[in-house]
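Colleague: Attaching a predicted model along with its sequence, questions to come.
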Amino acid sequence: MISHNPTVIFRKAVPDGALPVAGEHIVSDDTCTIDLENVRLGGGFLTETIAVTPESSMRLRMRPREKADFVTTFNLNEPLVGFGLVKVLRSEEDSIKEGDILMGLTPWQKYTVQPYVEADPAGAFPVEQYLVALGNPGMAAYFALHGLAKIKTASIISICTSMRLLTRPSLAIQLAKQAGSTVIASAGSESKLEYLRDLGADHVFNYQTDGYVHPLAKHGPVDIVIDCVGGEALEAAIEHASFKAQIIIVGASADYGVPASERYGVKNMEYVFQKALKISGLFMLDQLDLFEEYFSVIPEMLKSGKVTSRILRVDGLKNGPQAMVNMLTGNGGQVGKPIIFV
């Protein structure tokens, strides 16, 4: 049986300092087809995609190939690849059965043949939670606080976010409060500040009107910094960090779409050695020893309501390119993690 296989294609590399344009760099292609009954599995299994989610890290893979770094670029004229949830339709792998629900990196297309990591075949949680609290954002928040920072009760934590990215910080706030810490958090609109308050943040401020320096001076010094922004936010965090504070960098949204020559340069690096600060970048694969702990702790928090999340529902891969662009530019001020239901 020949079926349509809607796909989001990486058509054109995005120049340094720019953001992708839907319909130019990433495009929706409805012309692809697949024979679901006869496609060769080669010992693998055929899956149908349930949902995928855009991540800021995917922007790194859209750069020109000559700008190669530790993260490989997407292949031109092939599907985007990102975190997703799929259902097994056919399988030649003994450990994978028809009907299993799997999670992991998957092409942005409706049907594909590719191995995944098993999630929760019992379906104990709504689909979207496997891409938010139980997915990459939740892992990033947990690994940053418990893996790198080794969070302790009574710590003062600053969680620096931006108008674009709020999901990881929102989960980090909840985990920090569960550990008994005082949380300082920032956002760029009143609706997002209200959301941070609802999550339990002790002190919130609007970085667009208040900047970063005064609020951190008022509520600091800060023992742990979770920084998703870079630039001025990182500079302020360094200035108002306590002695031997830890700064965990999980993103640099201030630099997205900004040419290298125009990016803000941090000017107070002398504090790093004067205060004996520890600055770490979060690399998920370095935290593999925490995966088992993570999947034993977070599901229980979800069941009890100690951890919650918001999503922005997007229907259909045809809207995938614009959902990616919207995520990188702030989702029009809306609060939530975009989930594309295929």
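Modeller: Thanks, I have it. Computed from a predicted structure; not experimentally measured.
Colleague: hey, let's count contacts and neighbours off CA atoms from now on
Modeller: OK.
Colleague: how close does the residue nearest to residue 178 when sequence neighbours are not counted get to residue 260?
Modeller: Leaving aside its chain neighbours, residue 178 sits nearest to residue 306 (7.8 Å; criterion: Cα to Cα, 6 or more residues apart in numbering). Plainly put, residue 306 is 40 Å away from residue 260 if you go by Cα to Cα, to the nearest Å.
Colleague: Neighbour count for those two, which is higher?
Modeller: residue 306 (15 against 12; other Cα atoms under 10 Å).
Colleague: Helices along the protein, start to end?
Modeller: 136-142, 167-178, 190-199, 207-210, 213-219, 231-239, 270-274, 291-304, 320-328 (DSSP state H).
Colleague: Next, the angle helix 167-178 makes with the third one.
Modeller: Comparing the axes of helix 190-199 and helix 167-178 via axes from the mean of the first three to the mean of the last three Cα atoms, to 10 degrees yields an angle of 30 degrees.
Colleague: buried set for helix 190-199?
Modeller: Across helix 190-199, burial judged by 16 or more other Cα atoms under 10 Å covers 192-193, 195-196, 199.
Colleague: Against that first model, consider the following:
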Amino acid sequence: MSEISEEMRRTEVESREWYMAAYAPEGVPTSDHLKLRTVKISLALDSIPDQHLVLETLFISLDPFLRSRMTGREDGLCSPQYNLNEVVSAFGVGKVIRSKDSNFGEGDVVICPFLPVAEYCVLPSQALTTKIDPDAGVPLPEYLSMLGVPGFAAWVGIEVIAGPVKAGSNVFISAAAGAVGMYAGQLAKIKGCRVVGSTGSDEKVKLLKEEFGYDDAFNYHTESDFDAALSKYFPNGIDVYLDNVGGEMLEAVLNHVNHHAKIPLCGMISGYNKVWSEREGVRNLLNLIGKDVKMQGYMVFSYIDRFGDFTKEMESHLKQGKIVSKFKIINGIEKFLESLGSLFTSSNIGKLVIQVK
């Protein structure tokens, strides 16, 4: 890693940070809810507690589940709510610029699952997941994507919840060009499945087929009847459905599942900005009984004991070129609020990451 700059030899730095000013029970959070402020952080070693580090934030991951921590109520995702006036946190990559832990040195690059959305921060060293090997040849954003939460969510869904997936299975992925969907489809293809995805634009349909190896895909904005669309794309029924959207799409899928189909529920982005009573209901759950279907929701941190298996397998796929990634890098921490809102539109492709430094 590069040496710490002279600027970082100062005894104090100014740090911009995003904090929770007010809860947003519904709708996309705005500047009324999330605000940016500037604080000062001391770099003097005698001001840093033992077993703590000062980190300079390099990259912040933007993930839809962050929205569920901003409602002010415990909801379906059971994510702990941010406290008012608290700095919001996300999965991120940072560089150590001060250390009061002998296991970490200045210049180490680390992954943190709860990194404050700030330019600098002081954290207990136990809050970090691992150090990154600078000689591994892996781009840093990849640790927030293929080797991070989205890749892990896709792997758990396909490998664990839906597994063992048999070659020749018919697999459907919603939000297929998103951070989780792009990996889920590729993992299913590696297993020899026929994979179809739904996405929000014709450009993304092309991407799924030409870059991510999907057998077919459709634009859910131009398919007015999801039930008819699934009849067309799955004449032999659906064996595995990785659900990222919920609502109308999930209901339509339940009309096309085969016996013993498996449905990992990874996310339901169609309902994140609504209170539960305003979300679309699913009226045909009876199909789960009649066809012995397994439908299971999951949170990736419940499978953290499998993270080593996941990392080993995904690193192998990465080195062999079996899986590809797509990023959108946003420069500047001031773009956090705007970028968070964009997750709930069809404007993004692949993984959205903020580059702070």
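Modeller: Received, thanks. Note that the structure is a prediction, hence the values are computed from the model and not measured.
Colleague: Go ahead and confirm the residue nearest to residue 178 of structure 1 touches residue 173.
Modeller: No - judged on Cα atoms under 8 Å, residue 306 of structure 1 makes no contact with residue 173 at a distance of 11.3 Å.
Colleague: What separation is there between the residue nearest to residue 283 of structure 2 when sequence neighbours are not counted and residue 262 of structure 2?
Modeller: In space, and not counting its chain neighbours, residue 283 of structure 2 is closest to residue 251: 6.9 Å by Cα to Cα, 6+ apart. Using Cα to Cα, we find residue 251 of structure 2 at a distance of 14 Å from residue 262 of structure 2.
Colleague: So between the two, which is more surrounded?
Modeller: Set side by side, residue 251 of structure 2 and residue 262 show more neighbours around residue 262, with 26 against 18, by other Cα under 10 Å.
Colleague: So what does residue 68 of structure 2 match up with in structure 1?
Modeller: For residue 68 of structure 2, the aligned residue in structure 1 is residue 60 (criterion: TM-score structural alignment).
Colleague: no wait, residue 182 of structure 2
Modeller: So, by TM-score structural alignment, residue 182 of structure 2 is matched to residue 170.
Colleague: Quick check: that match vs residue 137 of structure 1, distance?
Modeller: Going from residue 170 of structure 1 to residue 137 of structure 1 by Cα to Cα gives 9 Å.
Colleague: and those two? which has more neighbours close in?
Modeller: residue 170 (27 against 22).
Colleague: Isn't the more buried one up against residue 199?
Modeller: Yes - at 7.2 Å, residue 170 of structure 1 and residue 199 qualify as touching, with contact defined as Cα under 8 Å.
Colleague: Give me the neighbour count for residue 64 of structure 1.
Modeller: By other Cα under 10 Å, the residues close to residue 64 of structure 1 number 16.
Colleague: I'd assumed residue 14 was in contact with it.
Modeller: Yes - Residue 64 of structure 1 is within contact range of residue 14, at 6.6 Å (criterion: Cα under 8 Å).
Colleague: Looking for the alignment partner of the residue nearest to residue 283 of structure 2 in structure 1.
Modeller: By TM-score structural alignment, residue 251 of structure 2 lines up with residue 235 in structure 1.
Colleague: ditto for residue 263 of structure 2
Modeller: Per TM-score structural alignment, residue 263 of structure 2 is aligned with residue 247.
Colleague: on that earlier part again, the residue nearest to residue 178 of structure 1 -> structure 2?
Modeller: Using TM-score structural alignment as the criterion, residue 306 of structure 1 maps onto residue 322 of structure 2.
Colleague: do you know how far that match is from residue 208 of structure 2?
Modeller: Distance from residue 322 of structure 2 to residue 208 of structure 2, by Cα to Cα: 15 Å.
Colleague: next one: residue 177 of structure 2
Modeller: 7 Å.
Colleague: Likewise for residue 256 of structure 2?
Modeller: 22 Å.
Colleague: cool, residue 236 of structure 2 as well?
Modeller: To residue 208 of structure 2, residue 236 of structure 2 is 21 Å away according to Cα to Cα.
Colleague: Likewise for residue 319 of structure 2?
Modeller: From residue 319 of structure 2 to residue 208 of structure 2 the distance is 21 Å (Cα to Cα).
Colleague: Over to residue 333 of structure 2?
Modeller: Note on residue 333 of structure 2: its distance to residue 208 of structure 2, by Cα to Cα, is 30 Å.
Colleague: what's around the closest residue to residue 161 of structure 1 other than its chain neighbours, how many residues?
Modeller: What sits nearest to residue 161 of structure 1 in space, not counting adjacent residues and going by Cα to Cα, 6+ apart, is residue 228, at 5.3 Å. The tally of other residues near residue 228 of structure 1 (other Cα under 10 Å) stands at 23.
Colleague: Over to residue 208 of structure 1?
Modeller: Under the neighbour criterion other Cα under 10 Å, residue 208 of structure 1 is assigned a count of 13.
Colleague: Tell me the counterpart of residue 214 of structure 1 in structure 2.
Modeller: So residue 214 of structure 1 corresponds to residue 228, using TM-score structural alignment.
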